[in-house]
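Undergrad: Below are the sequence and a predicted model; questions follow.
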Amino acid sequence: MHPDRVGRLVIDGVLDPDDYYQGRWLANLQDSDNVLKRLCDYCHQAGPSKCPLFTGESGADIEAEITRVLTELKQGPVPVAPVDPSTKDPIVITFDDFYLRLINAMAFPYSAAEDVFRLLAEFVRGNVTEIATSKQGQLEAAASLGNCRKASDGCMTKNYFGILGSTPSIECMDSANHRAGVLSKKDFKSYFAMLTKQSRWFSLSWARHKMSCIGIMDRPAWTFEDEIQGNTSHPLLIIGNTFDTVTPLRNARRVSTLFLGSIVL
């Protein structure tokens, strides 16, 4: 990079450098499930007047209700009559429709958690119109891009962080010298099994990052092969959330041991 242009530095969203550049990607989900647990706890503490999914005696009961809904949808998607009078195509509510919203809420709770809890609550009460209308709107937005037929399987219902755009190119190339683009079915099955032991909620999404590298055989023009550590001119301030979906606090603490004088906030 340009160390001569860097003065004091704050880093956030900290990965384990060895795990990341070796392409293992197994040091990310250690705190993921705690995010949803905490959201459910906060919702229950807010009470039935403010928590649309309020149920039971604790946040654990809310999480159990979320589990029940998603499990039922995985086993049996729910067809809904057309919500748009201009089309005869029905909407089918699937596991993915709520799962992608849920992990988005875990990553961006301030902007997304309230909405997904509300949609889940309406669905539990038998009101499927809201989620169907939301899905229809996303299909129409995708169709307007001109790359899919309206309401077809080719329409992407919702872009979500991580797996789209530049992210695969960056992370797959960062680990390219460690054969990130070569992954057998057996290896992926083993990798996914390790992820599911770390997080029941985020493993399904996180596994797609490694899958997105399959077939990418390009190599970066330059790679950094030395150990990632050093004595900086000014101490680093390393920030980590108490609970984070993919950059657990332990990573910030580990990186702090690699840079003399750095502190963790």
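TA: It's in.
Undergrad: alpha carbons only for contacts and neighbour counts from here, please
TA: Noted.
Undergrad: in the stretch 151-265 of the chain, which spans are strands?
TA: Assigned by DSSP state E, counting those that start in this stretch, the stretch 151-265 of the chain shows strands spanning 237-238, 263-264.
Undergrad: mind checking which of these is nearest P17?
TA: strand 237-238 (13.7 Å; Cα to Cα).
Undergrad: by contact count, what packs against that closest one?
TA: strand 10-11, strand 263-264 (3 or more Cα pairs under 8 Å, 6 or more residues apart in numbering; DSSP states H and E).
Undergrad: residues in contact with it?
TA: 9-12, 14, 252, 256, 262-265 (Cα atoms under 8 Å, 6 or more residues apart in numbering).
Undergrad: Now, of the residues you listed, which are buried?
TA: Among these, those classed as buried by neighbour count (16 or more other Cα atoms under 10 Å) are 14, 252, 256, 262-264.
Undergrad: quick check, nearest of those to P77?
TA: P77 lies nearest to V14 out of those, by Cα to Cα, at 37.5 Å.
Undergrad: Pull out the buried positions in whichever strand or helix holds L120.
TA: Following DSSP states H and E, one finds L120 within helix 109-124. Buried positions in helix 109-124, judged by neighbour count with 16+ other Cα under 10 Å: 109, 112-123.
Undergrad: And stretch 197-210, by the same measure?
TA: Across stretch 197-210, burial judged by 16+ other Cα under 10 Å covers 198-199, 201-203, 206-207, 209-210.
Undergrad: Which two of those have the greatest separation?
TA: Farthest pair in these, by Cα to Cα: W201 and K210, 16.9 Å.
Undergrad: ok, now which ones touch the spatially closest residue to R38 that is not a sequence neighbour?
TA: Nearest non-adjacent residue to R38, counting by Cα to Cα, 6 or more residues apart in numbering: G59, 7.8 Å away. G59 is in contact with 37-45, counting by Cα under 8 Å, 6+ apart.
Undergrad: now G59: how far from G76?
TA: 26 Å (Cα to Cα, to the nearest Å).
Undergrad: Q138 now?
TA: 22 Å.
Undergrad: Secondary structure element holding the nearest residue to S58 once chain neighbours are set aside?
TA: The shortest distance from S58 to any non-neighbouring residue, by Cα to Cα, 6+ apart, is to H44 (6.1 Å). With elements taken from DSSP H and E, the one containing H44 is helix 32-46.
Undergrad: try this one side by side with the last:
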Amino acid sequence: MASGEHKWPPISYDNRVLQHQRPNESRLLVLPTRRTLKSSNTGASATALGATLVSMFPDRIHRAVLDEVADSFDYMAGGWSTNVPDTDLEFVKLGKYCRLGGPINCPLYDEDGPAAIIERVAKIIADFVHEPIGIPGDAVIGPAIVTYNDLKRVFRDIVYHPLREFTVTAQILYDISQRNGSSFASYKRAYLEPRLDHAFGEACLSDEPYSEACGGDDGAANFAIACPDGQSRLGQTKESYREYARKIQAQSRLIGEEWAVIQLAC
């Protein structure tokens, strides 16, 4: 994207109708039975797991509600290619809730309404692509730099936890527009980088590796499960992966690039 273009994300506030409905997914299943198995999870993996559970144990399910974030056949094949068509609509909600929250609660507030807020966000992002921000160090923390690649990882998080992440994301975007990267650098150290700034305590010794006290899971186990479940990617060529990545990026400017990395790990 050229520095003067501000067309990100490619949606308008009035485009509120989901254009990519998958009619075979996210159905409400009501099966009369005296036994009910209750399960609550989130994400594409949970949708696929829920569909599998219903198929395997229909007599144990009274009602199952599956979120429309995955095509089970694509998911089981390891495609990861049908999950993000509606993801950019998150920013429609960002504009809406920022407007409702007002200037005190949302630093991106614009009295002209949600459409103006979205346009402002698009400009901030477009400028940041070419203009990362450096943050000087101090007596405790070394210097840092925040980039568009870091921001894409924040967008990935906001999709999974929109209500939790909206406030911090709005603040980060506002600070970026003011060429202040301090809040973003703090977020990056806390959530996007390995925790190397403190020694592990007694809780880590008692809770054992991969516990929250020891820094948590780095996500490697996810790929160890997801990759063998799907088709082998060991023979995948660079060109075939590029074609796949372009397809995913075209579905979502918000997290398309980050989502395409999932298959790369396999």
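TA: Cool, the structure landed. Fair warning: this is a prediction, and the values are worked out from it, not measured in the lab.
Undergrad: Tell me the residue in structure 2 aligned with the residue nearest to S58 of structure 1.
TA: With TM-score structural alignment as the criterion, the equivalent of H44 of structure 1 in structure 2 is R99.
Undergrad: so how far is G113 of structure 2 from its match?
TA: From R99 of structure 2 to G113 of structure 2 the distance is 6 Å (Cα to Cα).
Undergrad: Show me the helices in the stretch 101-250 of structure 2, by range?
TA: 114-130, 148-160, 162-177, 182-187, 202-207, 220-229, 238-251 (DSSP state H, counting those that start in this stretch).
Undergrad: so which of these comes closest to S55 of structure 2?
TA: Here helix 220-229 is closest among these (Cα to Cα), at 17.5 Å.
Undergrad: which residues in structure 1 does that closest one match up with?
TA: So helix 220-229 of structure 2 sits over residues 165-174 in structure 1, by TM-score structural alignment.
Undergrad: Any idea how far that stretch is from the middle of the chain?
TA: 16 Å (Cα atoms, centre = their mean, to the nearest Å).
Undergrad: Flag every buried residue along it.
TA: 168, 171-174.
Undergrad: which one of the residues you listed is nearest Q22 of structure 1?
TA: Distances from Q22 of structure 1 to the buried residues of stretch 165-174 of structure 1, taken by Cα to Cα, are shortest for D174, at 8.6 Å.
Undergrad: what's the spacing between that closest one and R250 of structure 1?
TA: 22 Å.
Undergrad: same deal with A207 of structure 1?
TA: 20 Å.
Undergrad: now R68 of structure 1
TA: Distance from R68 of structure 1 to R250 of structure 1, by Cα to Cα: 31 Å.
Undergrad: more crowded one of those two?
TA: R250 (20 against 13; other Cα atoms under 10 Å).
Undergrad: Q138 and G76 of structure 1 - which one has more neighbours?
TA: Q138 (18 against 12).
Undergrad: quick revisit: so for R99 and G113 of structure 2, which sits in the more crowded spot?
TA: Neighbour count, other Cα under 10 Å: between R99 of structure 2 and G113, R99 has more, with 22 against 15.
Undergrad: Surely the more buried one and Y109 touch.
TA: Yes. If you go by Cα atoms under 8 Å, R99 of structure 2 and Y109 touch, sitting 5.8 Å apart.
Undergrad: Need the residues touching each of these two.
TA: By Cα under 8 Å, 6+ apart, the residues touching both R99 of structure 2 and Y109 are I117.
Undergrad: tally of neighbours for E111 of structure 2?
TA: With other Cα under 10 Å as criterion, E111 of structure 2 counts 10.
Undergrad: how far away is it from C98 of structure 2?
TA: Counting by Cα to Cα, the gap from E111 of structure 2 to C98 of structure 2 is 10 Å.
Undergrad: same check, this time on L108 of structure 2
TA: L108 of structure 2 is 7 Å from C98 of structure 2, by Cα to Cα.
Undergrad: shared neighbours, the two?
TA: I117.
Undergrad: that older thread, want to throw the helices and strands packed on strand 237-238 of structure 1 into CSV with distance to Q30 of structure 1?
TA: As requested, those are exported to CSV (distance: least, Cα to Cα, whole Å):
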stretch, distance to Q30 of structure 1
strand 10-11, 20
strand 263-264, 18
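Undergrad: which stretch among the ones you listed comes nearest A180 of structure 1?
TA: strand 10-11 (25.6 Å).
Undergrad: Average offset of the closest one relative to structure 2?
TA: By mean Cα distance after the TM-score superposition for structure 1, the fitted strand 10-11 of structure 1 averages 3.6 Å away from its aligned residues in structure 2.
Undergrad: now, among the buried residues of stretch 197-210 of structure 1, which is nearest to I93 of structure 1?
TA: W201 (19.2 Å).
Undergrad: contacting residues around the closest one?
TA: With Cα under 8 Å, 6+ apart, W201 of structure 1 has these contacts: 32-33, 103.
Undergrad: Can you list which of these carry over to structure 2?
TA: For those, the aligned pairs still in contact in structure 2 (both residues aligned by TM-score structural alignment, their matches' Cα atoms under 8 Å) are 32-33, 103.
Undergrad: Got a PyMOL select line for the buried ones in those residues?
TA: To isolate the buried members of the kept ones among the contacts of W201 of structure 1 in PyMOL, using 16+ other Cα under 10 Å:
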select buried, resi 32+33+103
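Undergrad: Please convert the kept ones among the contacts of W201 of structure 1 to TSV, extending it with distance to S49 of structure 1.
TA: Below are those laid out as TSV (distance: Cα to Cα, whole Å):
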residue	distance to S49 of structure 1
S32	27
D33	26
I103	24
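Undergrad: Could I get the buried residue list for stretch 49-63 of structure 1?
TA: Quick answer for stretch 49-63 of structure 1 (16+ other Cα under 10 Å): 51-55, 59-63.
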